[in-house]
Structures are given as C-alpha cells and as structure tokens.
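Novice: Give me a 3D structure for the following:
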Amino acid sequence: MDLSLEVLQQKLNNSSDVIYRKIYCQDELITIVGIENMIDGTKLSQYIIEPLLNYNKPISDVETLCRESILANPASEVSSIEEAFEHLSSGCVLLFFTSYTEVIHCNVAGFAKRSIDIPTSEATVKGPREGFSEDIQDNLSLIRRRLKTSDIKAEKFKLGKKSLTSCYMLYIEGTAPAEVVKYVREKIEDVAISRDYIFYSNNIEESLKAKGTAFDTVGYSEKPDICAQKISEGRIIMLVDGSSNAAIVPYFFNDSFQVTDDYTMNKYMANTARFLRFISFWAATLAPGIYIALVTHHFRLIPTILLFKLAMYRAVVPVPTIIELIIMIGFFQILREAAVRLPQPMGSTLSIIGALILGDAAVASGLASQITVVVVGITSICSYLVPKLYIAIFYWNTLIVILSALLGLPGFYTGFVMLIAHMADLNTVGYPYANPIATRSVLKYQDLIYRGTLNEIGNPIFLDKGSENE
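Specialist: Here you go, the predicted structure:
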C-alpha cells in the first residue's frame, strides 16, 4: 500500500493519542505526525519545528531541506505503511509534504523507561552492579562500552510479523565459531516469522534449547559485564527489546556455577565458594534419594544409635517415609514459589519465617519427622546456591527419590547413572553440554571447579578446535 497522509489517517482514525501538527516552511505545508507520550516535545521543537520555520532558502527537494535544516537523527525516508507504523511506535515523527511524495521520519523519542538498576537475581559483593533495563538501545550501549573493538558485530532482527520487536545478535567476528553464528542467525530468522506478535527473548531461547530436559542449555544474564565477558570468550549474546535478560549460547553445565565474584575476589575465596556450589548441587540432587533408600530398604547400614532415634521419630508419623518426604518437598516448593511472587521484602521474610513455622508445625502435628524436615531443609538451602539449576534439581531429586523408594540403593544408583547419562547426551548449539568435563581438555582448563589466577585462564575450551570431542 502506498504511503500518504490520507492513508495513514485512515489507518489511525480511532487512535486518539496520535497528534498532527501543521507548519509552513517557506510556502510548503508540512504535516508532522507522532504519538503522544512517545515523543519528546522539547526535541521536536528544537530539532525539527524551529529549524524548519527558520529555513530561508528556496526548497529544491526534500533531501536537501532535511539535510540543511533538521537536526534530529536520523532523518531518512519511509517507503511503506508498515515501516511508518514501526517508526511511530518507536518514538519517531513522520513528515508529510504537500508538494512532494517523500515521507521522512525523525527520531525524537521521549517515552518513559526504567533506568539502569542493580539486578536482583545476580547480586555481587565486589564488582559491577549495573544491570540491563527493558530498553534494547541502553542494553546495547552497556555492552559496547565494555568491548571497544571493531570486531564486535551487532546484527539486527525484527521479531513478529506485526509486533516487529527489535532483537540484536552480538558476537566477535573471528572469535565466535562461524558455524554457531550461522546456526543462531537461522534460528532467529525462523522465529521472527513464526508468529504475529513476539515480546520475549524466551521465544528465541526455546528454539535453541535442547528438547526434553530441565537443564538450561541456553544461558541468561541481567548483567552487561557478564555478557561482555561471554562475548569475549566467543559466545553469542541475544538482546530483545522489552526484556531485561540477555540470552547466551553456547551455555555449559559449568557456567551455572560461575558468578562475577569469582573473578573480582581473592582466588582462594572464589575457589571455596565455587566448590561449595558444586557440592550443594549434588547434595540437593542426591541427599533425599540416599535418605529414602537407607531408611526404607537399607536401615542396617545406619549406625545403631541413629537408627533408634529415627525409629523414635518415625513412630508418631502415620504415613510412609516416601509420602512424608514428597509432602515436605512439595510444601517447601510452594513456599519458595510464594516467596518469589510476593514483593521482595515480604518474600524474603516469608521464605525464612515460613520455613521455620512450617517445619515446626509439621513435626508437632506428626505429619513429618525431625530428620525428614532436616533433609528437605538442607536440600532447599543447597538449591539456593545454584539458582540457575533449581528446576533441574527439583525434577531429578524427585525422580531419584521415587526410584530409591522402589528399589533402594540400586534404584538410587540407577537414578544417578540416568542423570549422568542425560547430561552427557545434551548439547548446546552443537557443543557437549558437559564440556569440558570428561574430555582430555579438562586437564588444561583453569576455570572449572578450581579457578586459576586470572592470567592463567586462557580462551574458553570450546574454541579449541576438535578438542571438545576427544
């Protein structure tokens, strides 16, 4: 459809927030169209209206007029009605001329947006504290400010056939594997035309994630310093307008245990904290299964004194141990979800006080024994140390608990082997998810459980061509 003022007015006839301003530049009538509350009135006046009103040369063509008078950037031509709507929704104004067919758009955006703030999900003790907002241009500038290299590429896409949500794919040319860049680009292009409206980065993430797993094979972060570091390692970052999280690929199992403080604090403190995260993951995943296997099938392996105490605690509980354990795990999951959904100050209070009250009430009512509350409490606390693996921990410890309740230690071993096999089978955009674990490359990797000195940490292991499959 040809773009004209009449066509645009017909399309926007029921939109009361669209404003029309008519001015004369010499003898040429110019109509300025914009959306109220999305444009900055001061910018519009200073950069467009005043220069046009003060223009005193004969108008030869629109291009010359815009180049010599309009101060807003960019001042370029619009060719279609769809493009016009896109610019209007981005805070631009359109300039229609009576004597010329060209339509010009100028950026005078001034809509409300959240300022750069401290991210709540990735707290740090020592290091940068600024986080992404919902404005993609602000987020892009935060990353570019840290990577002052001409090799960084920012490819732009439009997601949704009607929403036209902006998306950037960022990578360093020559560092990011070319085959991964091509694969991710094709996936984004497929997602872009798959629906009319796309608003979240998760639409892209789901197209890149491994299927049938609770483990995230696509990472995410709210911190520009983390994203800049990942890009420098050869990863690919995806930003979507309206989302305060950036998607990261490739994303490995080991990445879930790394935080900013690992690289900004003392090496020994960082190694201790990282070791605790690894131990906490396995404790949260395996502890309930070991407990149910020993108590239900292999109580002879429990020391006699502890066994008598367990029997005494269990004497007042009317349900089998497996039911007791699942009920308590369910209660703690409900409590955790409630803490997340409530306002932050109230949520943190609920998570602490609620756990104490719930545990005490469960024991007092005979619904659960003290040792079960302790096991479930340890499991929950340990899962807090690795929040990015929380969902995987929940599903896998539940599966291992069920197998252990049915078969005892053989069931526990079966669940553990299934977990290891599942992780070994996963891949993230073509690379093994468990990389570099179980490869010869792990012997020279200085950033796994043990973090070497920062000067010892070289290129990420997945950039060593051919080594990941050795």
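Novice: going forward, measure contacts and count neighbours with C-alpha atoms only.
Specialist: Noted.
Novice: Around T64, count how many other residues there are.
Specialist: If you count neighbours by other CA atoms under 10 Å, T64 ends up with 11.
Novice: What helix or strand is it located in?
Specialist: helix 62-69 (DSSP states H and E).
Novice: That helix: how far from the chain's middle?
Specialist: Per CA atoms, centre = their mean, to the nearest Å, the displacement of helix 62-69 from the mean C-alpha position of its chain is 43 Å.
Novice: name the helices or strands packed onto the next helix or strand after it?
Specialist: On the C-terminal side of helix 62-69, the nearest following helix or strand under DSSP H and E is strand 75-78. Packing partners of strand 75-78 (3 or more CA pairs under 8 Å, 6 or more residues apart in numbering; DSSP states H and E): strand 103-107.
Novice: picking up where we left off before, okay, buried residues for the helix holding T64 please.
Specialist: Buried residues in helix 62-69, counted by 16 or more other CA atoms under 10 Å: 62, 65-66, 69.
Novice: Stretch 333-347 too?
Specialist: 335-336, 338-339, 347.
Novice: one more, for comparison:
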Amino acid sequence: MNYSINEIKLSLQSQFDNSADLSVRVFTLKSALKIQAAVITMEGLVDKEQLSQSVLNPLLTFDYGARDSAAVSVIAYSSVMASSDVIKLSSADEIVTYITSGFAVLMIDGAEELYAVGVQGYSFRGVSEPESEVVQRGSREGFTEPLRVNMSMIRRRMKTPDLKFEQMTVGTDSKTQLMICYLQSQVSLDLLNKLKNRLSGCNLETVLASGYLSDYLEDNGSGSLFSGVGISERPDTVCGKLTEGRIAIIVDGTPAVMIVPHLFVEEFQSVDDYSNRTYYAAFIRLMKYLSFFVSVFLPGLYVALAQFHPEYFPTWLLINTSESLAQTPFPVTAEVLAITVVYEIMKEAGLRIPKSLGHAVSIVGALVIGDSAVNAGIISASTLMVVATAAICGYVTSPLYPPIMMLRMLFIVVGGFTGLWGITLATAVVLIGMCAKTSLGVPYLSSLSPFSLRRMRDVFIRAGWRQLSKHTIRVQKFPETEVQDANRG
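Specialist: Modelled structure (predicted):
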C-alpha cells in the first residue's frame, strides 16, 4: 500500500496520546513534484548528530528531479542515506517497535516502503567486570544492558559464521527484543524449535528482565527448588556452553544471559577452573561441593543431634554443647530458626540500604547477634557458630543460594521434629525431585543421574585440556535425553 504521512502521523499521535517524546519531523524534498518526507523518532533514544549527518542532511540536499514517490524512495534507500544500518519494514505496525528501540523511521509520502535507520544514541552503562562472577584469571568483561553490545561481545569471541542470532519480540506492551544465540553445527533443531515455541507462547504484557521468562522455559511438573535455566554475566562462559549445543537467550535491558538447558553440576563450575592447573581446579571444585552440603545440612543435623541423638556427639563436645544450650531459654530448634531468619533479614537490609550505611549494619549485626546475644544468654555460642558457618558456605555457590536457603530451613524444621530419620527421608524426597527434573528435555542431574563416565572428567575434577579437547559432548547426546539431534537426522 502507499503510505500517507498525515495518516501515519495521526495514527501514532493517537497511539501515544500526543506524548511529548514522540517526534515526527516532516519536510519537503528537493524535487520538482515537491514530495514530502517524514522522520519519526522518540526523544532521548536517538543520536541527533548522527541523525542529521546520515539521514536528514543527505535527504535534504539531494536533487530528485521529476521522479515520483516510488523512485524517490528507492534512491533514498540505495544512494542517499549514509547509515550502514537501514532496515526495510514489512508494515506500518512495526514503526512503534523500531522507534522505541532507538531507530529513526523514514517514510516518503505516497511510497510503498518504510525504512528504519539505526541512529541509536541513548545512554547506557559501559562494559565492566561482573559483580557476581568474579574471576582471578581471565577476562574482566561482563554483559551490559544494550542488546547489540552483548551480541558483539559474544561475536568477538566466536569468530565463526556458524554462530547464529535470531531475533524475537516478547511482551505485548513492552515489546522487548531478545536474541536467540546458538552454534548451528552443534545445536539440536528439536531443542531449538521447542525453545522457540515456548517463547512464542509467552503471554506476558511486560518483560523487563530475563527472570520474567524463566517459568516459560522450565519443564512442567518438575516440582523442584532448582532452576533448569542458567544465568551468566560473562560472555566467555556463554561461549563455552554454546560449543556443547546449548542455546543462549539475550534479553534487551538485562546485563545477564540465560542458558538452556542447564544442569546441576554446572553450578559448581567457573571460568577459573579452566584457567588454573588441573589439581587446583579439582581442589576448588571439591570445596564447592563440600560447602554446598555443609550449608544445606549442617544446621538441620545440629538440631537433630542436639534434640534426639546426643550420643553421637563426642564426650567433650557433648558437655560443652549441653552447658551452652542449658543457659538459653529457647529450644534449640527455635533458636536456630530465629538466628537464621535474623541473618536473612540483615542480609536483605545490607542489600537494600545505601552503601554508606552498610558498615553500620555490619557493626550492629556483629554486636547484637554475635557478642550481646551470647553474653545475655539468649542464644548459645555453638548455635551461632553453626548458623554462621552454614551462611558463609552458602555464598561459595552463590547462584544456588535461594534453594540452599529454603532447603536449610526445611531441614532445620524436619530435624527439630523428627531427628535424623526425618532428614534422611526429606533428603530422599529432594533427590527424587531433582532426578525427575529436566531442562528442555535434558535430565537436570545429567552426568550423575543418569550416570555418564565420560562426562565425569569435568564434574568433581577437571581433566587436562589435552583430554577435554579430544571430544566435546553435545547436550542432546547426554544419556536419557528426550531431545533429538534433529539437524543430523
């Protein structure tokens, strides 16, 4: 159809209700027919200098002679505009999506084509080191908010045409852009199609962060505290996962990338593991597993042993623990629960308050929970030590902290009411749920259950690069995986 500037302008003003940041610049081209053109932008999202140099100045100075609107449109696209990023729009419905993403939309009155010109100029945070995935050796670059910047950081590390990006839009109101990133020779088409179908079925009005989409990517009926969607702030981590047939989802406005499928054992792996010597990497990884189990089970076991099985304590430890608990007015279960809840409250307070007050909260916490509470006989020193040890160990595997915290509370309650037998039963239930969980058809506990001897070279220990480089196992080849390697028959 032939687009009319007046109709498009009235339609946009109606949609945006005459919003002050909508700009429609109408001008007359140097033409014998006095053809009009318009550039549509959103204030604050475009670079005005770049817009003038690459779009407005060339359009206004070029002499189109006696050509009609269709010919003027073709010349403007092919010869006049100086921008390297010009996209033909398929319909007028795409105007809103592009102008709210920082593009300038050009339309020639009476022509059949609309063009989106990349002149983005909004402010954004520069590339910096991630706060949650700190490494000693390796790159200091982390993802930032703009979609295109994050794409470039992956492309710069994977210099191969095999790396593909596919764009999608989610959110009926926010119209958030995201990129599906994968290696074409490694990924399973079965897995890729399943992911696209789930994203297409997302019926959210707004998508402002990657967490909005996590529930749509989880397999139904897993019933587990653990997530089958990985989150990474480091481009080198994402690139490593792509070589195994994983798929990365880059959401515009989010400084982190989702990785699917995601496995439990990957929570204990880091970039430093592959930069250090094998013996040290194995030691650190074993420390992570030990810290995980200590953080989850230690408070519950302490409560169970103190209330139901004191005979398991060594004699000297039993005497000291009994004397300490006898001086406190509360049962050991209530005592451990109270200290755990107070610690979580203080942690949240430390995260939310201004940084200038963070030291004050730390001092108050150390005095109130540590020294004063013990001296006043409200809590015992042994209880405080157990809770503090579990809390510190929980941060060793920080991505797992939410499930660790919930499991810790569960085992404290179960251990306080049923003892070791209840903890054993609760552990079995949790393990059954984890074994039943899948991530886009891939078992969540892959390498451990179902067991894979070849995959064990990078689970509890990290084999040398000579062995790891011999053969990369794609995720669709994991034992008992439901997805098929559809792109290879």
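Novice: with the buried residues of stretch 333-347 of structure 1 in mind, which one is nearest to D27 of structure 1?
Specialist: G347 (63.8 Å; CA to CA).
Novice: what's the closest non-adjacent residue to the closest one?
Specialist: A339 (4.0 Å; CA to CA, 6 or more residues apart in numbering).
Novice: Map that neighbour onto structure 2.
Specialist: Matched by TM-score structural alignment, A339 of structure 1 corresponds to G350 in structure 2.
Novice: now swap in Y268 of structure 1 and tell me
Specialist: By TM-score structural alignment, Y268 of structure 1 lines up with Y279.
Novice: mean deviation (superposed) between whichever strand or helix holds that match and structure 1, please.
Specialist: In the assignment (DSSP H and E), Y279 of structure 2 maps to helix 278-307. In the superposition with structure 1, the average deviation recorded for helix 278-307 of structure 2 is 1.0 Å (mean CA distance after the TM-score superposition for structure 1).
Novice: buried stuff in that helix?
Specialist: Those would be 278, 281-282, 284-286, 288-289, 291-292, 294-307, for helix 278-307 of structure 2 by 16+ other CA under 10 Å.
Novice: Reduced to three states, what does A38 of structure 2 come out as?
Specialist: Three-state call for A38 of structure 2 (DSSP: H, G, I helix; E, B strand; the rest coil): strand.
Novice: so it makes contact with L106?
Specialist: Yes - the pair A38 of structure 2 / L106 is scored as a contact, 5.8 Å apart, by CA atoms under 8 Å.
Novice: between the two, who's got more neighbours?
Specialist: Between A38 of structure 2 and L106, counted using other CA under 10 Å, L106 has the larger neighbour count: 27 against 23.
Novice: quick one, what contacts the nearest residue to that one once chain neighbours are set aside?
Specialist: Spatial nearest neighbour of L106 of structure 2, chain neighbours left out: V39 (4.7 Å); criterion: CA to CA, 6+ apart. In this structure, V39 of structure 2 makes contact with 24-26, 104-107, judged by CA atoms under 8 Å, 6 or more residues apart in numbering.
Novice: ok, the counterpart of V39 of structure 2 in structure 1 to R145 of structure 1 distance?
Specialist: In structure 1, V39 of structure 2 lines up with I32, judged by TM-score structural alignment. Going from I32 of structure 1 to R145 of structure 1 by CA to CA, to the nearest Å gives 35 Å.
Novice: Check A284 of structure 1 too.
Specialist: To R145 of structure 1, A284 of structure 1 is 39 Å away according to CA to CA.
Novice: And for A283 of structure 1?
Specialist: 40 Å.
Novice: Kindly report the same for F278 of structure 1.
Specialist: Counting by CA to CA - F278 of structure 1 and R145 of structure 1 are separated by 33 Å.
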